[in-house]
Structure formats: structure tokens, C-alpha cells
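>>> I would like the atomic coordinates for the input below:
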Amino acid sequence: MKQSFRAKRMLKQNQRLAQSSKLNLVALMDIFTILVFFLMVNQSDVVVLPSNKDMSLPQSVSEQLPREQVLLTVTGNGVLVQGKPVWRGDWQQAPELWQEALTTAVQQELQYLASRAAPLPAEQQAVGRPLTILADAATSYAVLRRLMAICAATEYRDVSLAVEQRSSALEAKP
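I've put the predicted structure just below:
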């Protein structure tokens, strides 16, 4: 039986589509090479500070990105330096009950970290070592002031407070 022109065309098309496609590895390698370089260049733009889900940072319009430095975290029931718990207590107690223990514990840990770091150059002696305080928005000012005084007494005078950056849409509203 003779096949029609349409049947022949459909048969050829089915045979052509039934062939397995070939993967062009050269183009794929080019894409991955470009992707690797792109990720390497752009990975340093994002700095994420560790935080608890229970902690809400105060909002600000800070333009500076956080740097790699000592991180002092103030939680609802204690203080952590570089993720290591150094003091546990209740902030609601009278300040006389927690101030001395807090001062001793935090000073010891900061002095230990300073002893392990390289000595400060002469031009950086006045500024001191850098430190970031990560505290909840509800943390009292008296606690923050006390912690900043402790840090200043142990060569950590370049103190930064971690904040959550406010979006530009919120800045426009009064």
C-alpha cells in the first residue's frame, strides 16, 4: 500500500523526535564557571549576624554593614560572648545583685579574647578593639550602659550596636 505524503512526513518527524538528544557539556561548563566566579565575588556583600528567634532587634537606618568582630549577645536571662554563655541571671532583680557578677564574668571573657588577639597598633590604642552588642529592643538602657562600661574597661571601646535595617518605604512615612 502506498503511503500518502502526510503519512511519510509524520513518520520522518516521529523518527527524528525518537532520537535521544545530545547534551552540550561545553556550554554547561561555561555557565557553571561563570556562576562560580559570580558567587565568589558576591558572597562577601551579605553579612548576617546570628540571632535568636525570641530576640527582636531595634530598627534603624544604619548604612554600615557589620564587620567580623567580637559579638556580645544580651538575652532575656544572660549574656553570651562569641556564642559562649558567660553570665546567667535575672535582669528584673535589683541591680546590686547582678552588676558585680556580670562585671566579673564579662571582663574575664573579654580579657581572655584580647590576650589571644594580636596586640593593638599604636594608632588604634585610642579607639580600642571593635565589639558588637546584639541586644533585644526591650533591653533596658541601664543594662546596655553597664555592658558598654565593662567593654571600655577591657580595651573594647569601638562598640557598635546591632540593629535591623529599616526599609526605605518605612523611612518615607512620618
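
>>> switch to C-alpha atoms for all contacts and neighbour counts from now on
Noted.

>>> Could you count how many residues lie near Val70?
Val70: 19 surrounding residues under other C-alpha atoms under 10 Å.

>>> Over to Val74?
Neighbourhood size, Val74 [other C-alpha under 10 Å]: 21.

>>> Surely it is in a strand?
Yes - Val74 forms part of a strand when assessed by DSSP: H, G, I helix; E, B strand; the rest coil.

>>> didn't it look like it was pressed against Gly83?
No - the pair Val74 / Gly83 is not scored as a contact, 10.4 Å apart, by C-alpha atoms under 8 Å.

>>> List the buried residues for stretch 81-95?
Buried positions in stretch 81-95, judged by neighbour count with 16 or more other C-alpha atoms under 10 Å: 81-82, 85-88, 91.

>>> now for those, which pair is the farthest apart?
Gln82 and Trp91 (20.4 Å; C-alpha to C-alpha).

>>> Let's compare: structure for the following, please.
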Amino acid sequence: MKSSHKIRRIERQYVQGGRSVPINIVSMIDIFAILVFYLLVSIAAVEMRPNPDNLQLPKSTSNDRPREAAQLMVTQKEILLNNVFVMSTPDAIAAEGDVLAALNAQFEEKIELLPDARTNEKTRGEINILADKKIPYSLLKKVMSTSGKARFSRTALAVTQQKGAVR
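This is a model prediction of the structure:
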């Protein structure tokens, strides 16, 4: 009986079964290097979301990611700078003027002035304000005025991204 070309090829491969195809190790090293690089970048891109239960951030369609900066939380009960108590919220609301003295003192004590490469002036850098959505605007204005007086070069307000927002 005549064997077809396909059957002869299969038999030939079966007979030569002891011989294996060499693995290209350079390609494997490249793939693993890319995989390790991707994992390192992914780990570095993990964002920290400090959102305690007693703080409800306002919703927004903003797509900007928060930067690493000093963190000021304004809850219904207290004001915290980098998770350290500064003053109570009712005291801040009752305070006279646009600048909160206790908060300004904490800024002066805890966050040092650094030279700004763009303006050649000393600033305290950036600050992220996480304010409860029920905080009155007058208090938010006092907090932002105080951060401006303390020479923060950039102030960012933290929000929760709305569902359905375009990324």
C-alpha cells in the first residue's frame, strides 16, 4: 500500500523523536525582562486613596490623578495635616479672618520651605485638600487662604470620580 506524503512525514518525525528543537534563550530573557519592567511600573502606579469613613468627597468628572504631596483632611469634626490633628472643624468655622492660625502654625512647623525651580522663590510645594462635601464653602475658603499664605505653590482638591466618567 502506498503511503501518503503526510503519513511519511509523521513517521519520520516519530523516528526522530529523540531530537528536540533548541530553545532561543535570548528571546526568553527579553520577554522576562519586559515582564519584570511591567510589574515594577504597575506596582509604582498604585495610588493611595485615604478616604476614611467619616469623609465623603464630592463627585467630579475630573480624570487627573493625585500627586504625592502634603495631605490636609477637613472632616465634619476635625482638620488633620498628614493624619495629625490640627484643630476642630467647629473652631475653624468660628475663627475670625481668612487665615486659620493653628493650621498656619502647623504648616510652618511641619512642612519646610524648598526652592522652586520655576520662580526661584521658596515654597512649601504642593498640598492635596480632602474636604468633606458637606463642609461650608466659607471654611474651605479659609483653608485655601491659609495654604496660600503658607506659600504652597499648588493646591489640589480631592474628589471622587463619578461613575461613567470618561478616562
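
>>> how close does Thr73 of structure 1 get to Ile31 of structure 1?
As judged by C-alpha to C-alpha, to the nearest Å, Thr73 of structure 1 and Ile31 of structure 1 stand 42 Å apart.

>>> Which one's more surrounded, those two?
Neighbours were counted for Thr73 of structure 1 and for Ile31 using other C-alpha under 10 Å; Thr73 has more, 22 against 11.

>>> Now do the same contact list for that one.
79-83, 133-135 (C-alpha atoms under 8 Å, 6 or more residues apart in numbering).

>>> roughly how far is the longest helix seen in structure 1 from the heart of the chain?
Using DSSP state H to define each element, structure 1 has its longest helix at helix 95-116. Here helix 95-116 of structure 1 is found 25 Å from its chain centre; the criterion is C-alpha atoms, centre = their mean, to the nearest Å.

>>> swap in stretch 8-17 of structure 2?
Offset of stretch 8-17 of structure 2 from its chain centre (C-alpha atoms, centre = their mean): 58 Å.

>>> residues in structure 1 matched by that stretch, start to end?
Following TM-score structural alignment, stretch 8-17 of structure 2 has no partner segment in structure 1.

>>> mind listing what the residue nearest the centre of structure 2 touches?
The centre of structure 2 sits closest to Glu47, judged by C-alpha atoms, centre = their mean, with a distance of 3.6 Å. Counting by C-alpha under 8 Å, 6+ apart, Glu47 of structure 2 touches Pro66.

>>> Pull up the distance across stretch 93-108 of structure 2, start to finish.
21 Å.

>>> Can you give me the buried ones in that stretch?
99-100, 103-104, 106-107.

>>> chain center to the helix or strand containing Val159 of structure 1, what's the gap?
For Val159 of structure 1, the host element (DSSP states H and E) is strand 158-161. Between the centre of strand 158-161 of structure 1 and the centre of its chain there are 15 Å (C-alpha atoms, centre = their mean).

>>> Relative to structure 2, what is the average displacement of that strand?
Taken over the aligned residues, the distance from strand 158-161 of structure 1 to structure 2 averages 0.7 Å (mean C-alpha distance after the TM-score superposition for structure 1).

>>> counterpart of that strand in structure 2, which residues?
Going by TM-score structural alignment: strand 158-161 of structure 1 matches residues 154-157.

>>> ok, residues contacting that stretch?
Under C-alpha under 8 Å, 6+ apart, the answer for stretch 154-157 of structure 2 is 125-131, 144, 147.

>>> And the furthest pair within those?
Top of the distance list for these (C-alpha to C-alpha): Gly125 and Ala131, 19.3 Å.

>>> okay, those two: which has more neighbours?
Taking neighbours as other C-alpha under 10 Å, Gly125 of structure 2 and Ala131 compare with Ala131 leading, 24 against 18.

>>> Where do the helices of structure 1 begin and end?
So, for structure 1 - with DSSP H - the helices run 5-18, 25-42, 95-116, 141-153, 168-172.

>>> Could I get the contacts of stretch 154-157 of structure 2 in JSON lines, plus columns for distance to Ala94 of structure 2?
Listed next are the contacts of stretch 154-157 of structure 2 as JSON lines, based on distance: C-alpha to C-alpha, whole Å:
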{"residue": "Gly125", "distance to Ala94 of structure 2": "28"}
{"residue": "Glu126", "distance to Ala94 of structure 2": "27"}
{"residue": "Ile127", "distance to Ala94 of structure 2": "24"}
{"residue": "Asn128", "distance to Ala94 of structure 2": "23"}
{"residue": "Ile129", "distance to Ala94 of structure 2": "20"}
{"residue": "Leu130", "distance to Ala94 of structure 2": "20"}
{"residue": "Ala131", "distance to Ala94 of structure 2": "17"}
{"residue": "Met144", "distance to Ala94 of structure 2": "16"}
{"residue": "Ser147", "distance to Ala94 of structure 2": "18"}
